[in-house]
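Colleague: take a look and give me a structure for this.
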Amino acid sequence: MTAHARFNGRTVVVTGANGWIGGAIARRFAAEGANIVAAARRRDLLDALVDELGPERALAVTTDVTRREDLDAAMQEAADRFGGIDVLVSNAGNNFPRAFEDLTSEDWRHLMATNAESTFLGAQAALPHLKYSRGSIVNIAATNGLGGDRMFSAFNAAKGAVVNFTRGLAFDLGGHEIRVNAVAPTLTVADELADTPPVDAWLAKAATRQALPGHGTPDDVAAAVAFLASADARFFTGVILPVDGGASAASGQAEFV
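Modeller: Modelled structure (predicted):
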C-alpha cells in the first residue's frame, strides 16, 4: 500500500470490484483517499468490500455491465452520493480457454459483451460526469489483447478491442481534457495461490516468457491503474501499460542457449 493521498476527495467508480483485481484496485484508491463506488453483479461480495473500506467512503451498486441502463444508474448513484465522478476504472470482464473448433457464437458474444462492450457502455455512462470533473478513464485490457494465444482467440479479440478502443477514445475525449488509458496485465494471481496446482504450473510456464522472475499480483495492477489515473500521469493518454514482467518486450524468437 501507499502513504500518498493523490485522490483525497475524489470519487472512483470500479466495475468488476468483486474480483481479485477489482478489489485490489478499490483498496488502492481508498488507501490514497478516494471515495469508492464498487459496481458488479455479486452484491454479497460488494457489501463485504464496502464493510472493509468503510461505508462512509464506499458504496456498493449492483450492476450488470452489459446493460447501459444499469451503468447509467450506477454513475448517477455515485454522483448523487459523492457529488461527482473523477475516475472510471472499467475492470469488469470474463475469460475462459476454448479451442476454436469448440467455440460457439454464444461464447463469442459473451466475451465481447463482458470485456469490450461493457468498456464502451461504461465510458458512455460516465462521460457526462467526467466532462464536468475533467477526469480520467482507465480500462483493464490484458496482454492477450496485444497478441495471440492458443485457446483464447475470442478473448484475444475482445481485449484487442479494448486496447484500440482506448486509443481511439483518448482522441475523442482529449478535447474535453479527459484522459483515457489502459493497463494490460499478464496472468495475475494473489501470492497465497501461487503455489497451488494448477496455478503453479501456469506461472512456471509464464515465467519462461518474462524478463523478470516471479509473478504479477493484483496489487501490481492496482498500482499501475492508480498511477495512470493520477495527476502524476497528467500528460499520459492513449497509453497501454503492460504489467507483465517484461513479457511483451520479447521478440518472440526462441532464445539462443
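Colleague: from now on I want contacts and neighbour counts done on CA atoms only, so please keep to that.
Modeller: Fine.
Colleague: and Ala182, which of the three is it?
Modeller: strand (DSSP: H, G, I helix; E, B strand; the rest coil).
Colleague: against Leu212, how distant is it?
Modeller: According to C-alpha to C-alpha, to the nearest Å, Ala182 stands 21 Å off from Leu212.
Colleague: these two: which is more packed in?
Modeller: For Ala182 versus Leu212, the count of surrounding residues by other C-alpha atoms under 10 Å is larger for Ala182: 30 against 12.
Colleague: wait, what's in contact with that one?
Modeller: Val138, Asn139, Ile140, Ala141, Val163, Thr166, Val225, Gly238, Val239, Ile240, Leu241 (C-alpha atoms under 8 Å, 6 or more residues apart in numbering).
Colleague: any idea how far apart the tips of stretch 79-96 sit?
Modeller: 34 Å.
Colleague: give me the contact list for that stretch.
Modeller: 10-17, 21-22, 35, 40, 65, 75, 78, 111, 114-115, 118-119, 122-123, 126, 129-130, 133-140, 152, 155, 225, 229.
Colleague: let's see this one next to it:
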Amino acid sequence: MTDNVSGTFADKVVVVTGAASGIGKATALKFLSQGASVVWSDQDEDTLKDAMAGAPEDRSVACIVDQSQASEAARSIETALERFGRLDVLVNNAGTTVLGTILDNSVEDWHRVVAVNIDGALFSSKAALPHLIKSGGCIVNTASVSGTGGDWNTTLYNVSKGAVVNMTRALALAHGPDGVRVNAICPSVTHTGMTDGMMDNKEYLDKLVSAIPLRRIGQPEDMASAIVFLASDAAGFISGAILPVDGGITAGNGQPPFPS
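Modeller: Predicted coordinates:
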C-alpha cells in the first residue's frame, strides 16, 4: 500500500477491533486509504501480522488483546494515545457466533458469545469515550440484521447483537450532548472467515442469495464502506442510526411472493 496521508481522515486516529480478518481488516485498510492512522486490535497475532502486511508502518500499529477483558480492551485505546496522541474513531467489530437453539448451547457458549459481542463493545466504548468527547469523535458498532430480527438456529448470536443495537442507541442518547456520535451497521451474511462453512454449503447459499434482492452475498468491503461513511463528516448529523447493509434482505416482511 502506498502511504498517502491526504484524504477524508488525514490526522485522524482510528481503533478497529477484530481487525485481523473479514470486516475488520477491510475497515482498517479503508481508513488507511483515507489518510487515517489505525490501531489494528485483535487477539490472533499471526493472522493480524498477515493482515497488516504492506500497511504503512508510520500509520499502523498492532495491538494484541482479548476484547472481552476490560483491562485488555482499554489497552487498545491506550495504544492509540501512546502511539498517535489522540483518538477520533472507535470501530467495535470483534465478534463471534455459535449455532443452535438454547437447548443445544451450553452455558460456556453463552458466556463466550456475550463476552466477545457485548462485553467487548461495552468495555472498549467505556475506555474510549473520555477521549472521543475530547476530540468530538464517534463510535461505529458492527451489529447485525440478526440484532433487528430473529434468525433460525442462532439464538445466542441474535440475543447478543440485539444488545449491540440497543447499546448503540443508548450511547447515542447519553453522549450526543458530549458531541460524540454513535451508530451501527447491520450486515446480513457476509463472506468472511466466520462464514466460510456457510459459503461451502451450496444449498444454503442458493437459498440465501435468492432471498437477497441484490442477489449476491455481502463482502467485507461493502461493510467497510458503510462504517467509514458513518465515521465521516458526511454523516455529521447521523447518530443512533442502525443501518442495514444487507442487499435489501430486511426490506421484506418474510412473506413469499404473492401469486401472479
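Colleague: quick one: TM-score?
Modeller: The TM-score (TM-score structural alignment, normalised by the length of the first structure) is 0.93; 253 aligned residues with a C-alpha RMSD of 1.9 Å.
Colleague: aligned to Val12 of the first structure, what sits in the second structure?
Modeller: Per TM-score structural alignment, the equivalent position to Val12 of the first structure in the second structure is Val14.
Colleague: ok so, going back, of the contacts of Ala182 of the first structure, which is the most crowded?
Modeller: In the contacts of Ala182 of the first structure, the most neighbours by other C-alpha under 10 Å go to Ala141, 33 neighbours.
Colleague: and the strands in the stretch 101-250 of the first structure, which stretches?
Modeller: 136-140, 179-185, 240-243 (DSSP state E, counting those that start in this stretch).
Colleague: where in the second structure does the second one fall?
Modeller: When the second structure is aligned by TM-score structural alignment, the counterpart of strand 179-185 of the first structure is residues 181-187.
Colleague: chain center to the matching stretch: distance?
Modeller: Remark: stretch 181-187 of the second structure is offset 8 Å from the chain centroid, using C-alpha atoms, centre = their mean, to the nearest Å.
Colleague: what of stretch 177-190 of the second structure?
Modeller: Worked out by C-alpha atoms, centre = their mean, stretch 177-190 of the second structure lies 8 Å from the chain centre.
Colleague: endpoints of that stretch, how far apart?
Modeller: End-to-end distance for stretch 177-190 of the second structure, by C-alpha to C-alpha: 34 Å.
Colleague: mind listing what's buried in that stretch?
Modeller: Residues of stretch 177-190 of the second structure classed as buried by neighbour count (16 or more other C-alpha atoms under 10 Å): Asp178, Val180, Arg181, Val182, Asn183, Ala184, Ile185, Cys186, Pro187, Ser188, Val189, Thr190.
Colleague: so who does the second one touch?
Modeller: This means Val180 of the second structure. Contacts of Val180 of the second structure by C-alpha under 8 Å, 6+ apart are Leu132, Ile133, Gly136, Gly137, Cys138, Ile139, Ala172.
Colleague: hmm, try it at 6 Å
Modeller: Ile133, Gly136, Gly137, Cys138 (C-alpha atoms under 6 Å, 6 or more residues apart in numbering).
Colleague: skipping adjacent residues, who's closest to the residue in the first structure that the third one lines up against in space?
Modeller: Aligning on TM-score structural alignment places Gly137 of the second structure opposite Gly135 in the first structure. Nearest residue to Gly135 of the first structure in three dimensions, chain neighbours excluded: Asp86, at 4.6 Å (C-alpha to C-alpha, 6 or more residues apart in numbering).
Colleague: what about that neighbour, how many residues nearby?
Modeller: 26.
Colleague: show me what it aligns to in the second structure.
Modeller: By TM-score structural alignment, Asp86 of the first structure lines up with Asp88.
Colleague: quick one: its match and Asp178 of the second structure, what's the gap?
Modeller: Taking C-alpha to C-alpha, one finds Asp88 of the second structure at 14 Å from Asp178 of the second structure.
Colleague: likewise for Asp233 of the second structure?
Modeller: In terms of C-alpha to C-alpha, Asp233 of the second structure sits 17 Å off from Asp178 of the second structure.
Colleague: then Pro187 of the second structure?
Modeller: 28 Å.
Colleague: cool, Val107 of the second structure as well?
Modeller: Val107 of the second structure sits 38 Å away from Asp178 of the second structure, going by C-alpha to C-alpha.
Colleague: next one: Ser188 of the second structure
Modeller: Taken as C-alpha to C-alpha, the span from Ser188 of the second structure to Asp178 of the second structure is 32 Å.
Colleague: please apply the same query to Thr142 of the second structure.
Modeller: 22 Å.
Colleague: nothing else from me, thank you.
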